[in-house]
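Colleague: sequence first, then the predicted structure:
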Amino acid sequence: MKTMKKRNNIVLIGFMGVGKGTIARALYKEIGLFPLDCDDLIESAYNSKIKEIFAKHGEDEFRKIEKKLAKFIEKNINNAIVSTGGGFYKVPNLKKLGTIIYLKSDFDSIIKRIETSPNAEKKLAKRPLLKDLNEAKKLFDKREDEYEKVADFIVEVSDKTPKQIVKEIKKIIKGPKDGNSLNRTCKS
């Protein structure tokens, strides 16, 4: 039987707008692992915004692009914080990419977070699946259990600051007092 080799990355999953990129950048400041944003990498590789890729090629093609990116991460990226798109959790090799941390929030908190951000209009515009909030809520409800199934750890983020969330993730990374950790060095 072939064993699954896991990369030494922190992989943040969760619904669109939950703050995966924000937390990746905040973690970088605390632990020094470089943050990589999957959507930014895709936009750079295809020289198009996510919403343009969706409009031109459709969601199925976008998911194929995510699978290609996941293979790239598996083969080439180590010791990084990977913030993913909301549907990235479906890539077949997810568990090989690193330790999967689900940033869990209720739907209303996510929408409130986006709507009250300084660049709210831009954040909503770049998320084509949020155009119809009723459909987005159905998608959220469907994905919530799926995120939990693939996650190694779940961090509740509703009504918490990035600093509080980072503190919780640092505890996960360090592991229990018995020395069982994820092999990551945290700055103190």
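Modeller: Now that the structure is in, tell me what you want to look at. Quick caveat: nothing in here was measured; it's all calculated off a predicted structure.
Colleague: CA only for contacts and neighbour counts going forward, please
Modeller: OK.
Colleague: other residues contacting stretch 123-142?
Modeller: With contacts defined as C-alpha atoms under 8 Å, 6 or more residues apart in numbering, stretch 123-142 is touched by 15-17, 49-51, 54, 107, 114-115.
Colleague: so how do I select the buried members of those in ChimeraX?
Modeller: A single ChimeraX command selects the buried members of the contacts of stretch 123-142 (16 or more other C-alpha atoms under 10 Å):
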select :15,16,17,50,51,54,107,114
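Colleague: narrow the contacts of stretch 123-142 to those in helices?
Modeller: Counting by DSSP state H, the contacts of stretch 123-142 place 50-51, 54, 107, 114-115 in helices.
Colleague: make TSV from those residues and add distance to residue 129 to it.
Modeller: Below are the ones in helices among the contacts of stretch 123-142 laid out as TSV (distance: C-alpha to C-alpha, whole Å):
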residue	distance to residue 129
50	11
51	9
54	9
107	14
114	14
115	15
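Colleague: out of the residues you listed, flag the one nearest to residue 84.
Modeller: For residue 84, the nearest member of those is residue 50. The distance, counting by C-alpha to C-alpha, is 12.7 Å.
Colleague: here's the one I want to compare it with:
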Amino acid sequence: MLIGFMGVGKGRTARCLADQTGMFALDCDDLIESYANKRIRTIFSEDGEPAFRELEKKAARWLEKNVNASVISTGGGFVNVENIKAIGTVVYLHSDFDSIIKSIKSHPNAEKKIKKRPLLQDMEAARKLYNTRLPIYRRVADVEVFMADRPVARVAEEIVERVKMLKLKKS
């Protein structure tokens, strides 16, 4: 399972990992949107962030009970679900805040990428959120991988190597 701040590249990395390993890539935000039949930004605007967080918890329970041998990319706040460790190995994709924002803004669809993330509408508040979540990501993670300025294929290769080593150490 991939965790990290919004925009760090969890979905892109999950798809690359899926290509490299033959597993399916699942996106938690896509699951939530499908279940709620609403976009994330609509859930936030119509129902509020607490309602979205409840949907994350519901998705986490479903993932724990029903999904194996898959690469799961999560939303930035998914790290707070109680059963995160029960779902699988947790990989924290780390990048500093400025690199994340720079990467999003340099994307061809930058405006759309920022608009779809309600918590990025206020950059000062987003930076505070990043700083609040950083120690949580690190505490929950089984593995931490640095993302900034690295090809996603190399990041995916490193994840595969490090998760294999982690599993060998546990056995």
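Modeller: Nice, thanks for sending it over. Since we're looking at a predicted model, the values are computed, not measured.
Colleague: ok so, going back, of all the contacts of stretch 123-142 of structure 1, which two lie farthest apart?
Modeller: Using C-alpha to C-alpha for every pair in those, the one that comes out farthest apart is 49 and 107, at 24.3 Å.
Colleague: so what's the spatially most central residue of structure 2 closest to, chain neighbours aside?
Modeller: For structure 2, the residue nearest the mean C-alpha position is residue 74 (3.3 Å; C-alpha atoms, centre = their mean). When the adjacent residues along the chain are set aside, residue 74 of structure 2 lies closest to residue 28, with 5.0 Å between them (C-alpha to C-alpha, 6 or more residues apart in numbering).
Colleague: now do residue 28 of structure 1
Modeller: With C-alpha to C-alpha, 6+ apart as the criterion, residue 28 of structure 1 has its nearest non-adjacent residue at 5.8 Å, and that residue is residue 34.
Colleague: how much space separates whichever residue in structure 2 pairs up with that neighbour from residue 115 of structure 2?
Modeller: For residue 34 of structure 1, the aligned position in structure 2 is residue 24, judged by TM-score structural alignment. Residue 24 of structure 2 is 27 Å from residue 115 of structure 2, where distance means C-alpha to C-alpha, to the nearest Å.
Colleague: compare these two (neighbour count), which wins?
Modeller: Per other C-alpha atoms under 10 Å, whichever of residue 24 of structure 2 and residue 115 has more neighbours is residue 24, with 16 against 12.
Colleague: just give me the neighbour total for the residue nearest to residue 74 of structure 2.
Modeller: For residue 28 of structure 2, the neighbour count with other C-alpha under 10 Å is 20.
Colleague: in structure 1, what residue corresponds to residue 15 of structure 2?
Modeller: Superposed on structure 1 with TM-score structural alignment, residue 15 of structure 2 falls opposite residue 25.
Colleague: residue 132 of structure 1 maps to what in structure 2?
Modeller: Looks like residue 132 of structure 1 aligns to residue 122 there (TM-score structural alignment).
Colleague: separation between that match and residue 110 of structure 2?
Modeller: 15 Å.
Colleague: more neighbours: these two, which one.
Modeller: Neighbours were counted for residue 122 of structure 2 and for residue 110 using other C-alpha under 10 Å; residue 110 has more, 14 against 9.
Colleague: can you tell me which residues contact the more buried one?
Modeller: Neighbouring residues of residue 110 of structure 2 by C-alpha under 8 Å, 6+ apart: residue 104.
Colleague: show me the strands in structure 1, by range?
Modeller: Assignment of strands within structure 1 using DSSP state E yields the ranges 10-13, 34-37, 80-83, 99-104, 153-156.
Colleague: start and end residues in structure 2 for stretch 155-173 of structure 1, please.
Modeller: On structure 2, the counterpart of stretch 155-173 of structure 1 by TM-score structural alignment is residues 145-163.
Colleague: pull the residues that contact the matching stretch.
Modeller: Residues from elsewhere that reach stretch 145-163 of structure 2 (C-alpha under 8 Å, 6+ apart): 8, 12-14, 16-17, 20, 89, 91-96, 99-100, 143.
Colleague: one step back: and the contacts of stretch 123-142 of structure 1 as JSON lines, adding distance to residue 78 of structure 1?
Modeller: Listed next are those as JSON lines, based on distance: C-alpha to C-alpha, whole Å:
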{"residue": "15", "distance to residue 78 of structure 1": "24"}
{"residue": "16", "distance to residue 78 of structure 1": "24"}
{"residue": "17", "distance to residue 78 of structure 1": "25"}
{"residue": "49", "distance to residue 78 of structure 1": "26"}
{"residue": "50", "distance to residue 78 of structure 1": "25"}
{"residue": "51", "distance to residue 78 of structure 1": "28"}
{"residue": "54", "distance to residue 78 of structure 1": "29"}
{"residue": "107", "distance to residue 78 of structure 1": "32"}
{"residue": "114", "distance to residue 78 of structure 1": "30"}
{"residue": "115", "distance to residue 78 of structure 1": "34"}
